[in-house]
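**Q** Okay, predicted coordinates and the sequence, questions at the end:
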Amino acid sequence: MRSIPLGNSTLQVPVVAVGCMRLNSLDAAQAQRFVQGALDLGANFFDHADIYGGGECESVFADAVGMSPSVRERLILQSKCGVRPGMFDFSREHILASVDAILGRLRTDYLDVLLLHRPDALVEPDEVAAAFDQLEREGKVRHFGVSNQNPRQIELLKKSVRQPLVANQLQLSITNATMITAGFNVNMENDAAVNRDGGVLDYCRLHDITVQPWSPFQFGFFEGVFLNHPKFPELNATLDRIAAQHGVNSTTIAMAWLLRHPAHMQPVTGTTNLERLGDCVRAADVHLTREDWYAVLLAAGNTLP
């Protein structure tokens, strides 16, 4: 699969990441087929979080891949920490303990990437920096990033954190595209002009932070998948039309729509269906024209001023 550098690092990653949030819904044989199938597709970047399945998803993954030193060399592993029941926690103690637990469940000595999962209102940047420094010094984490953070939150961390923040995982799809559409409506007197994220897309591009869209096929907040959904007839008709032109299906075109953006994003899939994952991976070889990209945007109900 085509690859890109993650942020401003030297780490080359596939343009489509495999999300492991639902891996514990599979039995052992199914999980092994899915993970091995992903590797056969060239999808060797696996996105985890310590809250996925209460940590079970990481254990299921380690079993499914048959973790060993030789297997580990083929993998790029990312996980997230900072979410606790009823709170968020970016304290030094919690970050360090979380990473040790993650490494234990994944049966590995290091993570390629660690992301802070959701912004902690009580964050002390010096504590985050101390945790990152220790994890880097001990060889437990090689690259660091954030998830669901706006530019000011990132800048606050950067007051103390010296490591480059290489990724920001954010909700983005064709139907959840305010990150993109707010840029059309600067200074306009309409709802689309509301800046809900501090211009995070442009910020990430300016600072060489890779945007990792999560829920790339969802509308609303986990309300459902827009593909073949009766709520989006025009969007699905447009996706089907463009898909026919490329000899692929609508899943591939919806993923290619994200990959077409010049921010060089790395979408994170959520499927445990190997065929659907293959459809996502095929998007790496599809390049949408400017006309088709805008046609998809508008078919989802987005408007231009």
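**A** On my side now, so go ahead. Model, not experiment: these values are computed from the prediction.

**Q** make it CA atoms for all contacts and neighbour counts henceforth
**A** OK.

**Q** how about the residue nearest in space to the middle of the chain, secondary structure?
**A** Most central in the chain under Cα atoms, centre = their mean is residue 212, positioned 3.5 Å from the mean C-alpha point. Residue 212 falls in the strand class when you classify it by DSSP: H, G, I helix; E, B strand; the rest coil.

**Q** try residue 130
**A** With three-state DSSP as the basis, residue 130 sits in helix.

**Q** isn't it right next to residue 93, touching?
**A** No. Taking Cα atoms under 8 Å as the definition, residue 130 is not a contact partner of residue 93, at 9.8 Å.

**Q** the more surrounded of these two?
**A** Residue environment comparison for residue 130 versus residue 93 gives the larger neighbour count to residue 130, 19 against 13, counting by other Cα atoms under 10 Å.

**Q** Tell me who's in contact with that one.
**A** Shown here is residue 130, whose contacts under the criterion Cα atoms under 8 Å, 6 or more residues apart in numbering are residue 92.

**Q** show me where the stretch 51-200 of the chain has helices.
**A** Per DSSP state H, counting those that start in this stretch, the stretch 51-200 of the chain has helices spanning 56-65, 69-72, 92-106, 125-137, 151-158, 178-181, 200-206. These are given in chain order.

**Q** May I see these arranged in a markdown table, with distance to residue 255 as well?
**A** Written out in a markdown table, the entries for the helices of the stretch 51-200 of the chain read as follows (distance: least, Cα to Cα, whole Å):
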| stretch | distance to residue 255 |
| --- | --- |
| helix 56-65 | 24 |
| helix 69-72 | 27 |
| helix 92-106 | 28 |
| helix 125-137 | 33 |
| helix 151-158 | 25 |
| helix 178-181 | 16 |
| helix 200-206 | 18 |
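
**Q** Pick the most deeply packed of the ones you listed.
**A** Sort those by mean neighbour count, taking mean count of other Cα atoms under 10 Å, and helix 56-65 sits at the top with a mean of 21.

**Q** put this beside the first:
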Amino acid sequence: MAQTMPLEQRGITASRIALGCMGLGGGWQAGALAEEHYDQAERAIEAAFEAGITMFDHADIYGRGRSEQAFGEILRRRPELRERMVLQSKCGIRLADDRHAQRYDFSKAHILASVDGILERLHTDYIDILLLHRPDALMEPEEVAEALTALKASGKVRHFGVSNMHAGQIRFLQQALDMPLVANQLDMSLYHLDWLDHGVLVNRRSGEAVGFDQGLMEHCQMNNIQLQAWGPLAQGRFSGRSLEGEPEHVRATAELVARLAREKETTAEAIVLGWLMRHPARIQPVIGTTNPDRIRACADAVRQSELMTREEWYDLYNAARGVKIP
């Protein structure tokens, strides 16, 4: 395996795991922030540092802005924490309102306004990485490039990436930019396996139904684009969540994860993340829990990724598929 992450090769000192902050600020519920929300954010940040996690992932829509606000209040109270962090946020999704349906917006005006809002909520002068959240069908790459160039020149954003984009969309956008796209955040986990199956099932009829872009993994690896995994813990399916109503292969996978955790004297979370991080693409999991105990339970994942054998990796993959590989 390569020894460094693509982000590190871009000069970004990021932890192997990032903490996703969508659950902060009371989630999607409306209402004013209270002290309990700030306490939750501070506990999550401290637990992340204890687990060796120094990168934090946001989006302007999380909690309708409340997630960034709760996190930003901790930075306002403790500004010394900022230099210990890599901060990433996203923009481009506009939620439904009284007049309009949900839509995507990569217009220059919206991107610039979104970043100003992000910086204000996070109480910081800059963010390290801005991701374009979901592909905008009306995207005009030259207009996006104008926005990103202005943000870079102003010092408000240091690096840029995308989320949920396929290889063609990345190439289409990149040709208009004079700066590299450094990350692509995708739904990848031991439960959501399309990112693997699309390659394994080449020349198989079963592969025709796989909903993942052919060549995306390879494109990102060849172009030094950091693959980030959202939902990497699979909502706790393999690390203690109730499996009532889940299919048999999910239960069997959870049992295998538990056995490996016992044998290796580690946590189920470390096995699940370690499996993902064992892939040579050097995938960076973005864990979504805000529970301090679960955050700390992820601390051993880097070591487990290094210890995991090829046989253990394929045992987990086959179990999670529910059908053996060809």
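**A** That came through fine. Not measured: the values here are computed from a predicted model.

**Q** if we can go back for a sec, what are the neighbouring residues in contact with the counterpart of the residue nearest to the centre of the first structure in the second structure?
**A** Matched across to the second structure, residue 212 of the first structure falls on residue 228, judged by TM-score structural alignment. Under the criterion of Cα under 8 Å, 6+ apart, the contact partners of residue 228 of the second structure comprise 183-186, 283-286.

**Q** go with 6 Å
**A** When the contact criterion is Cα atoms under 6 Å, 6 or more residues apart in numbering, the partners of residue 228 of the second structure are 185, 283-285.

**Q** For residue 269 of the second structure, state which of those residues is nearest.
**A** Minimum separation from residue 269 of the second structure among those (Cα to Cα) is found for residue 285, which lies at 11.4 Å.

**Q** tell me the strands in the first structure, going along the chain?
**A** Taking DSSP state E as the criterion, the first structure contains strands spanning 3-5, 12-14, 18-19, 45-47, 76-81, 83-84, 87-88, 111-116, 141-147, 165-171, 210-214, 218-219, 224-225.

**Q** out of those, nearest to residue 261 of the first structure?
**A** Shortest distance between residue 261 of the first structure and the strands of the first structure, using Cα to Cα, is found for strand 210-214: 10.7 Å.

**Q** Could you tell me the angle between that closest one and strand 141-147?
**A** Direction vectors for strand 210-214 of the first structure and strand 141-147, defined by axes from the mean of the first three to the mean of the last three Cα atoms, to 10 degrees, enclose an angle of 60 degrees.

**Q** Next, count neighbours for the residue lying closest to residue 224 of the first structure once chain neighbours are set aside.
**A** Beyond its immediate neighbours in the sequence, the residue positioned closest to residue 224 of the first structure (Cα to Cα, 6 or more residues apart in numbering) is residue 218, lying 5.5 Å away. Other residues near residue 218 of the first structure number 20, with proximity taken as other Cα under 10 Å.

**Q** can you give me the end-to-end distance of stretch 116-134 of the second structure?
**A** Separation of the first and last residues of stretch 116-134 of the second structure by Cα to Cα, to the nearest Å is 19 Å.

**Q** Where in the first structure does it align, residue-wise?
**A** Equivalent residues of stretch 116-134 of the second structure are located at 100-118 in the first structure, counting by TM-score structural alignment.

**Q** Outside of the matching stretch itself, list whatever touches it.
**A** 58-59, 62, 76-82, 140-148.

**Q** again, 7 Å this time
**A** Here stretch 100-118 of the first structure makes contact (Cα atoms under 7 Å, 6 or more residues apart in numbering) with 50, 58-59, 62, 67, 76-83, 88, 139-148.

**Q** The residues you listed, buried ones only, as a ChimeraX selection?
**A** In ChimeraX, the members of the contacts of stretch 100-118 of the first structure classed as buried (16 or more other Cα atoms under 10 Å) are selected with the following command:
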select :50,58,59,62,67,76,77,78,79,80,81,82,83,88,140,141,142,143,144,145,146,147,148
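
**Q** what about the aligned residue in the first structure for residue 256 of the second structure, distance to residue 292 of the first structure?
**A** Under the alignment (TM-score structural alignment), residue 256 of the second structure pairs with residue 238 in the first structure. As judged by Cα to Cα, residue 238 of the first structure and residue 292 of the first structure stand 9 Å apart.

**Q** Compare the two and say which is more crowded by neighbours.
**A** Residue environment comparison for residue 238 of the first structure versus residue 292 gives the larger neighbour count to residue 238, 20 against 17, counting by other Cα under 10 Å.

**Q** Tell me the spacing between the residue nearest to the more buried one when sequence neighbours are not counted and residue 137 of the first structure.
**A** Spatially, and ignoring its direct neighbours in sequence, residue 238 of the first structure is nearest to residue 296 (6.3 Å; Cα to Cα, 6+ apart). Distance, residue 296 of the first structure to residue 137 of the first structure, using Cα to Cα: 46 Å.

**Q** ditto for residue 98 of the first structure
**A** If you measure residue 98 of the first structure against residue 137 of the first structure using Cα to Cα, the figure is 17 Å.

**Q** Please apply the same query to residue 265 of the first structure.
**A** 29 Å.

**Q** how about the aligned partner of residue 190 of the second structure in the first structure, what does it touch?
**A** Using TM-score structural alignment to pair residues, one finds that residue 190 of the second structure aligns to residue 174 in the first structure. Contact analysis of residue 174 of the first structure by Cα under 7 Å, 6+ apart lists 297, 300.

**Q** likewise residue 143 of the first structure?
**A** When contacts are counted by Cα under 7 Å, 6+ apart, residue 143 of the first structure touches 112-114.

**Q** Now the buried members of those residues.
**A** Neighbour counting over those (16+ other Cα under 10 Å) leaves 112-114 as the buried ones.

**Q** Please produce a markdown table containing the residues you listed, extended by distance to residue 224 of the first structure.
**A** Supplementary listing: those in a markdown table, determined by distance: Cα to Cα, whole Å:
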| residue | distance to residue 224 of the first structure |
| --- | --- |
| 112 | 31 |
| 113 | 29 |
| 114 | 28 |
